[in-house]
Each structure stands twice: as C-alpha cells, then as structure tokens.
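Engineer: this one's structure only:
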C-alpha cells in the first residue's frame, strides 16, 4: 500500500477514534514530569507527537521513524500547527543500535513495538535512554478495526482479517505479545496495564466512511492469492459502496502499558 494511503489511515484513526486518543494522551499528561523531553518511537504520521506537544506545555518531542515520507508529513503538520520549534524528527532504524537521543523523560511507542525485529533489545534500548523515574508508554492493537459487524458483509470482512493476521505472522510481526512481561524483563517497574474496547455506533464521525475505505483497501492489498474470487469480488463491492451505507460501526481493541524506569 502506498505511503500516502498509510499516512491517511493513521490520520483518520486519530480523527475517528478521537476519544480514545484524548483519554490516552490525558493519562500520559498526568503521569509525566513538567516540561518533559519525549521520544516518539515509530512516530508515523505524527498523531502522538502533535498530541503530546499540545498536552504537555514546554515539552520537547523527538519523533523517530524509518520512513522519510512519514517524517516529512509529520514536519508539515507540526509547522502548520505552530509546533515545529518543539518537534524535531530523526530518521533511524530502531532495530539497529540507537543514536544518542539525549536525556529523555517519556518514551512513547504507539502501534510500533510489534514492528521491532527484536522487541527485547528495543525495550533494553528504551530502558537505557530514559532518565531514572522516566515513563515508558506502549499502546498496541489487539484487533484491527472492524466496520461491518452485524451486516450481511460481516463474513467477508472477518475472512479478510483472518488472512491478514496470517500475513502478519508470516512476516514475523510481534502481534499479541505479552508486553507487560517483556517490560518487566527489561527492568522497568510499576507496570500498569489498561485494555480498551472501542465500539462506536451511529451517528459516527463524518470521516468514518473514508476511514473504513482506507482500512479495507489496505486489507484488500495483497489478498489476491488468499481469498476466493467470490470473496474478493464481495470485498471490492463493499469498498465501492461505503459512501452510501448507514450501517457502519467501528470496533477495535487496544491495550496500553505504562511503566517506570
């Protein structure tokens, strides 16, 4: 899937699931020190960096990602929001030895830890980068968004998700890890875990149909050899007709861990 579609999907996730993001950022804001130096791992389109900069007055954010396209989009958003002076970007591969990011009070990793080739090494690097008493925040997806629950198209969406889960497993992504145990093994203390069930029903935010379209297009990408021709045709029909539907919902699960060095 093209980077521009992935960027759009991440931006739409923040817009449609704004209550979840607001509550998460507020929780971090209550736990962080004043004027913190924040490291955003796998910053993506910049949702976390911008929200943290707004929530934490005087904070300085270092946004790290492997994709120059993502970082260019993030810088553009930060400048447009008047936050460019407080958010710097660094292109880096976090599966390699980390550069010296400087003193760090908060490490934020939202939907990025499952991409690490060696999560244990990444958490050890995070432990070493934080000041004593510093805060680690990991937010991960337990399930990707479902939009067609309770509709005649629920079955094809479920089969698509099942095949995508197989693809992620084959690619070695670390989905459904016990991050609480891994965090403890890396030396962190005071680990707090929260599981969030998101179930949005009509009326939904105006951007929901486009969010569903981009997510289902991402699902559709690469499934030619994995779904039957009838399922592929049904999925194509669903995507083409999303703008005319009034039966969409948004169901997904997220888990958040907060821990201290």
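Structural biologist: Structure's in. What do you need? Remember, it's a predicted structure, so these values are computed and weren't measured experimentally.
Engineer: when you work out contacts or count neighbours from here on, use the C-alpha atoms and nothing else.
Structural biologist: OK.
Engineer: kindly list the longest helix within the protein.
Structural biologist: As assigned by DSSP state H, the longest helix anywhere in the chain is helix 154-170.
Engineer: just list what that helix packs against, helices and strands only.
Structural biologist: helix 208-220, helix 229-240 (3 or more CA pairs under 8 Å, 6 or more residues apart in numbering; DSSP states H and E).
Engineer: now tell me what touches the lengthiest strand in the chain from outside.
Structural biologist: Ranked by residue count and defined by DSSP state E, the top strand of the chain is strand 130-146. Residues outside strand 130-146 that contact it (CA atoms under 8 Å, 6 or more residues apart in numbering): 28, 31-32, 103-114, 126, 157, 161, 175-176, 215, 249-261.
Engineer: swap in stretch 52-64?
Structural biologist: With contacts defined as CA under 8 Å, 6+ apart, stretch 52-64 is touched by 25-26, 29, 34-43, 46, 49, 71, 83, 86-92, 101.
Engineer: take a look at this one as well, against the first:
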C-alpha cells in the first residue's frame, strides 16, 4: 500500500464517520426536507448523486416506501458502507450502488428517475454547470431535481469558549473558509440561477435553520469531535500557535478539556434546498452527451 493510497483511505474513513454522525444527529431535519419537496406523485425511481454513506438514500426510502434508489458516489468505501447499512435494514433489493465520477462527461446508466437528489455534493464538483445539464437530460418531463446544500461545518461551542481561547471555533471556521474558497469555490453558492440556466424551473427554495441542544447526547459529542478533527486537518497551517494548541486540547480524548466532556454543546447550522422541475424549453448552452440508457 502506497502512502498516498493509505492517506486517501484514512481520509475516506474519517469523512464516512462524519457523514454517519451527520445522518444520525440531523435525521429529523432531513425528514423535514424530504416531506417538503413539491412532488406531484410519489417517485418510483430516484437517483442520489453524491450519496456518501447513504443519509439521503435512506431518508428517501423511508419517505417513499415504493421507491428504489440508485446511489452514486465516487468513493468505493462510502458505497460499501451504504451497502452494509442496506443489508442491516433488509433493503438491499431497493438500492443499487454505482461508483462514478460525476465530473466526467459520460455517466454510467442511471435509468430514468422521477427524482434526482443531490445533498451536500454539488459544491464538490469541478464542473457543476455540466452536471446540471446532464441531470436535465436524465430526467423526464416533469421530473424533479432536489439540491440540498449546507452553509459549512456546523458550530458546536458557545461563543465564549473555550475559556483559554474564547472564539476559537469561529477563527477555525474563518480559516477553513479561506481554504475552501480556493478548493471548493461553489460552496455556499446560490444554485437557483444555475438551475434555471440549465433549463429547470425552480418551484421552491427553503432554508432550514438547525439548532439542536446536545447536552448529554453522545452522538452530538462524537459529531463535534469528528468535525473539529477534520477542521484541524484543513486549517492547522493557518492558525496561530495558541489557537492550534487550544484546538488540540479540545480534540484530545484523554484531556480534561476534551470536547467530549462538555455539557454545553449545540449543533448550529443551516441547510438550503432548491426544488427544480425539468422544463421543456431549450437551453442555448452546449450540453454534454446524456448518460447511456
């Protein structure tokens, strides 16, 4: 195993842990979003683009008991985890997994879905306009594309925490935003105009503000710990030495200052969802080859 491959696998596993915790902690809000979608009829075939470990996939299966989902992700590790969950839930027959890089022009066969769902995945794409047009080609007339995006990593600590470095979390997020501005320029984008440019009619947009009391909730503590670990990996070089030391104390599970020992955690974040329907008007911009059917 090369070092690069080992690092990729380790990063994949760390991200999978956060995705699983995100699904557990924010389950009620995800259910709220799926219930809000302005669908004319319950979808029977759904494609989950950038499915990760399956938060959206299983929320959609719960919401639409007659549906089947094709879960698409570039990570074989995430898809393996999703299949394990499907097996544990007894739902392997309702799920198909497809490993694919969505930035490539030629997609594998994804069938003919009534609904395409993309949650916290569009901002990772290098060519989102191309993907939006490909989804437009994939959907039948009247089909719906639901795009859910997050404002960034959730906040967990009070503003005056920790005692030795008040405001530490906000400074970490500010450093992370500077890093992401270069590598993920579409994070926090307004997807409405881009959906319209790709030929969709945006039928609804909604912001979901999340504020969850994490007192005594082990899942929230684990979510906060995993999130701060990942942030540290991204911003270590951009933090002052005192901030980095304080952050290390928070994520050190053996430290009395560990975030796992705090009783004042909350989960504060925002999700925005756009519901767009495939329209029949032509789009002047060139389109990629549609997926092979």
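Structural biologist: Here it is on my side, so go on. The structure displayed is predicted, hence computed values, not measured ones.
Engineer: so after superposing, what's the score?
Structural biologist: After superposition, the two chains reach a TM-score of 0.94 (TM-score structural alignment, normalised by the length of structure 1), with 260 aligned residues with a CA RMSD of 1.6 Å.
Engineer: if we can go back for a sec, buried ones among the contacts of stretch 52-64 of structure 1?
Structural biologist: By neighbour count, with 16 or more other CA atoms under 10 Å, the contacts of stretch 52-64 of structure 1 hold 25, 29, 36-43, 46, 49, 71, 83, 86-90, 92 as buried.
Engineer: helices along structure 2, start to end?
Structural biologist: 3-25, 27-36, 55-63, 76-89, 128-138, 168-183, 191-197, 218-235, 241-251.
Engineer: quick check: the third one compared with structure 1, mean distance?
Structural biologist: Which is helix 55-63 of structure 2. Overlaying structure 1 shows helix 55-63 of structure 2 at a mean distance of 1.2 Å from the equivalent residues (mean CA distance after the TM-score superposition for structure 1).
Engineer: likewise for the shortest one?
Structural biologist: Here helix 191-197 of structure 2 is compared with structure 1 after superposition; its mean distance to the aligned residues, by mean CA distance after the TM-score superposition for structure 1, is 0.6 Å.
Engineer: wait, isn't residue 213 of structure 2 in contact with residue 265?
Structural biologist: Yes. Using CA atoms under 8 Å, residue 213 of structure 2 makes contact with residue 265 at a distance of 6.7 Å.
Engineer: what distance do you get for residue 243 of structure 1 to residue 222 of structure 1?
Structural biologist: Here the criterion is CA to CA, to the nearest Å. By it, residue 243 of structure 1 lies 23 Å from residue 222 of structure 1.
Engineer: nope, residue 20 of structure 1 is what I meant
Structural biologist: Counting by CA to CA, the gap from residue 20 of structure 1 to residue 222 of structure 1 is 30 Å.
Engineer: what's the answer for residue 109 of structure 1, then?
Structural biologist: For residue 109 of structure 1, the distance to residue 222 of structure 1 - CA to CA - is 27 Å.
Engineer: which one's more surrounded, these two?
Structural biologist: residue 109 (21 against 14; other CA atoms under 10 Å).
Engineer: identify the residue of structure 2 aligned to that one.
Structural biologist: Residue correspondence to structure 2 (TM-score structural alignment): residue 109 of structure 1 is matched to residue 118.
Engineer: stretch 60-73 of structure 2: which residues count as buried?
Structural biologist: 60, 61, 64, 67, 68, 69, 70, 71, 72, 73.
Engineer: sweet, I'm off.
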